[in-house]
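**Q** sequence unknown, structure follows:
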């Protein structure tokens, strides 16, 4: 058999085949290194990246393929003025999110507009039984009578202190005058209504205090008379909160010509607050940081800017806006917390520095 010339040649020529294989390997390696690899990142944690699809180990969200921003910008913006900010460039008060990412984190927007809104209140209530107020009113009336009979003996300081006590129990100055004039009998507070009326006590939460006013119409219902509704108005609001439940007591008078309502009878008070043409946005759009309230306003198809707002009345799913957002502006109504987290990840403590 004829020997191979490559291997029958001198020692220096016998290494030609291994050297050729080594060169092929090196060239192949360099070509693979120069080939661009795909990069995947987490929409909620952009600092985490991977060279293959999968899920984020922090939040388990599906990784998103990172596009070539420079190529995209060149294609989409080559006809626009050079002074316009390129996509991907962010200021300290704006967040840039692609349409794909907006869909991923579930961003939805709503336009701020003027609306006619109505809020319903359903308050736990009972027919009044208030021996403390009865005793305070009786003592006050007696002090006034004694002062009229013997002004040189009576003490003006005592009357002032009794008035303060009645104010603490929730009566206004006008109501104190009404109860002490003889037009109202304090015994109604412990024996039940007279002259075709009944007194109703209701509890209102601190958050609803700005919406409830004296004079607001109410309707009282009780399971004892399921087909009856006792209508009236709020007469006064207590001045001191219950420290445990963070509620205030409302005092109302309702019509009860048949004297059906008895002291401590339980029921529900319904009230309705209506406002016309007030600027409002979805309540879900408002991010309360504890120090201030923020709303993310959409300034472009892929741009969002946090704005501090002052709010007014809350109508369940809608909130009145006093300042910060203008009529016609588009605000983020869903995933507000997620876009705020995105801003904090990108800008850190400067996210709300505006």
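**A** Cool, the structure landed. Since the model is a prediction, treat every value here as computed from it, not as a measurement. Numbering: from 1, shown residues only.

**Q** use CA for all of it now, contacts and neighbours both
**A** OK.

**Q** now the helices for the stretch 151-300 of the chain?
**A** Per DSSP state H, counting those that start in this stretch, the stretch 151-300 of the chain carries helices over the ranges 156-168, 173-180, 188-191.

**Q** which strands and helices lie in contact with the longest one?
**A** With contacts defined as 3 or more CA pairs under 8 Å, 6 or more residues apart in numbering; DSSP states H and E, the packing partners of helix 156-168 are helix 131-149, helix 173-180.

**Q** quick check: buried residues in the longest one?
**A** Applying a neighbour-count criterion of 16 or more other CA atoms under 10 Å, one finds 133-134, 136-138, 140-141, 143-144, 147 buried in helix 131-149.

**Q** okay if I get these as a markdown table plus distance to residue 245?
**A** Converted to a markdown table, the buried residues of helix 131-149 look like this (distance: CA to CA, whole Å):
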| residue | distance to residue 245 |
| --- | --- |
| 133 | 21 |
| 134 | 25 |
| 136 | 25 |
| 137 | 27 |
| 138 | 30 |
| 140 | 30 |
| 141 | 33 |
| 143 | 35 |
| 144 | 36 |
| 147 | 40 |
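
**Q** pretty sure residue 231 contacts residue 257?
**A** No - assessed by CA atoms under 8 Å, residue 231 is found out of contact with residue 257, at 11.3 Å.

**Q** between the two, who's got more neighbours?
**A** Neighbour totals were compared for residue 231 and residue 257, and residue 231 leads with 18 against 14 (other CA atoms under 10 Å).

**Q** now do the same contact list for the closest residue to that one other than its chain neighbours.
**A** Excluding its sequence neighbours, the residue lying closest to residue 231 (CA to CA, 6 or more residues apart in numbering) is residue 219, at 4.4 Å. By CA atoms under 8 Å, 6 or more residues apart in numbering, the contact list for residue 219 reads 229-232, 254, 269-271.

**Q** which of these has the most neighbours?
**A** residue 269 (24 neighbours).

**Q** so residue 196 makes contact with residue 253?
**A** No - using CA under 8 Å, residue 196 is not in contact with residue 253, being 10.2 Å away.

**Q** this is the other structure I want to compare:
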């Protein structure tokens, strides 16, 4: 009997020891795994407070909703200093939740490079220019006289002939000819008679508005149609662009040479001219993304944190529905293309708040419930 009790006691003691050993092992294993996971897990960012999605000056220490039922935006440690990155006077950067963006209809587009070209339309006419014809003939006569007198023993004749050539060249430049065209005239490479009596090739004068001249250069293709000659299209190339602006019409004369083997075009025939220009591949944004204020163009750039930044831009040519961007944006940035007038209103409001320091101190800020009853400011 005593043996049985002793055996039972030994079994019980053994089980207790085994159980204690197992608990010790399990505790060490669990604590070690937890410590490893804690060391390897990334540190969570601390939420400092919550900000009204439309009025950053209204904050809350606890999650809340605005007057429209939208969630307040959490502000994390390190992000509390929302510096104003606006480059437009009187505007400020601000956040806007995705829900509110959807409500007001915000749409965006990515800034990218794309091939751009444009057609310039202008009125024109077949050249009938007796004055230019006379100036060309005068220049050629001056060149001939200089050639004949170059070996003269009387220096006065040589000087006078050179001065006459210079004077004729200046007159041609004032009439719109380029240095290259004048050199061609000196080599006999242009038929001046075409200015008054076209023979197989005519000169065309197209009056192009000064703001459209940028990018035009000799050698570009043109097309011309005469209402008096339906069904015929005359194609040629630009030969020169006048350096002189016609003040009353604010246009610049573009000269082109056009083959006319049938002799259909008569001097002074009215023409509709189309100039084909290529701007190459340029950085561009939709025209709906651009706003103007005080002669300054700007856009709203959206960042990854759902903040909108007014950004001044320098624009180039406008081609169809796009503006060429010279400066202010980089490829891949996101710009607003719709509801930007509403964003502009909010941006101006935030600029006023920042300038006047109207944001109340933390002790005076109303709780979310009060914000529901007495909303501050206008929403865009």
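**A** Alright, I've got the coordinates. Owing to the predicted nature of the structure, the values given are computational and were not obtained by experimental measurement.

**Q** give me the TM-score for this pair.
**A** Here the TM-score for the pair of chains, by TM-score structural alignment, normalised by the length of the first structure, is 0.69; 283 aligned residues with a CA RMSD of 3.3 Å.

**Q** which one of the buried residues of helix 131-149 of the first structure is nearest residue 98 of the first structure?
**A** Of all the buried residues of helix 131-149 of the first structure, residue 98 of the first structure sits closest to residue 133, with 63.6 Å by CA to CA.

**Q** could you find the closest non-adjacent residue to that closest one?
**A** residue 169 (6.7 Å).

**Q** can you pull up the most central residue in the second structure?
**A** Central residue of the second structure (CA atoms, centre = their mean): residue 325, 2.6 Å from the mean position.

**Q** residue in the second structure matching residue 218 of the first structure?
**A** Counting by TM-score structural alignment, residue 218 of the first structure lines up with residue 222 in the second structure.

**Q** wait, its match sits on residue 236?
**A** Yes - taking contacts as CA under 8 Å, residue 222 of the second structure lies within contact range of residue 236: 5.5 Å.

**Q** name the residues contacting each of the two.
**A** Common neighbours of residue 222 of the second structure and residue 236, using CA under 8 Å, 6+ apart, are residue 256.

**Q** give me the number of residues near the alignment partner in the second structure of residue 236 of the first structure?
**A** Mapped onto the second structure by TM-score structural alignment, residue 236 of the first structure lines up with residue 240. Per other CA under 10 Å, the neighbour tally for residue 240 of the second structure reads 22.

**Q** surely residue 240 of the second structure meets residue 179?
**A** No - the pair residue 240 of the second structure / residue 179 is not scored as a contact, 9.6 Å apart, by CA under 8 Å.

**Q** rewinding a little: ranking the helices of the stretch 151-300 of the first structure by burial, who's on top?
**A** Using mean count of other CA atoms under 10 Å, the stretch among these with the largest mean neighbour count is helix 188-191, at a mean of 18.

**Q** tell me what it is packed against?
**A** Identification of packing neighbours for helix 188-191 of the first structure by 3+ CA pairs under 8 Å, 6+ apart yields helix 131-149, strand 197-205.

**Q** what's the mean distance for the first one versus the second structure?
**A** Superposed on the second structure, helix 131-149 of the first structure shows a mean distance to its aligned partners of 1.7 Å (mean CA distance after the TM-score superposition for the first structure).

**Q** so that helix corresponds to what in the second structure?
**A** Using TM-score structural alignment, helix 131-149 of the first structure pairs with 130-148 in the second structure.

**Q** likewise for stretch 20-33 of the first structure?
**A** Taking TM-score structural alignment, stretch 20-33 of the first structure hits no residues over in the second structure.

**Q** wait, a helix at residue 30 of the second structure?
**A** Yes - using DSSP: H, G, I helix; E, B strand; the rest coil, the secondary structure at residue 30 of the second structure is a helix.

**Q** residue 167 of the second structure versus that one, what's the distance?
**A** 101 Å (CA to CA, to the nearest Å).

**Q** cool, residue 264 of the second structure as well?
**A** Distance of residue 264 of the second structure to residue 167 of the second structure, computed by CA to CA: 36 Å.

**Q** kindly report the same for residue 198 of the second structure.
**A** From residue 198 of the second structure across to residue 167 of the second structure, the span is 27 Å (CA to CA).

**Q** can you pull the contacts of residue 325 of the second structure?
**A** If you count contacts by CA under 8 Å, 6+ apart, then residue 325 of the second structure has 282-285, 313-316 around it.

**Q** state the helix or strand in which it lies.
**A** strand 322-327 (DSSP states H and E).

**Q** the first structure: matching residues for that strand?
**A** The alignment places strand 322-327 of the second structure over residues 318-323 of the first structure (TM-score structural alignment).

**Q** how far out from the middle of the chain is that stretch?
**A** Remark: stretch 318-323 of the first structure is offset 11 Å from the chain centroid, using CA atoms, centre = their mean, to the nearest Å.

**Q** many thanks, have a good one.
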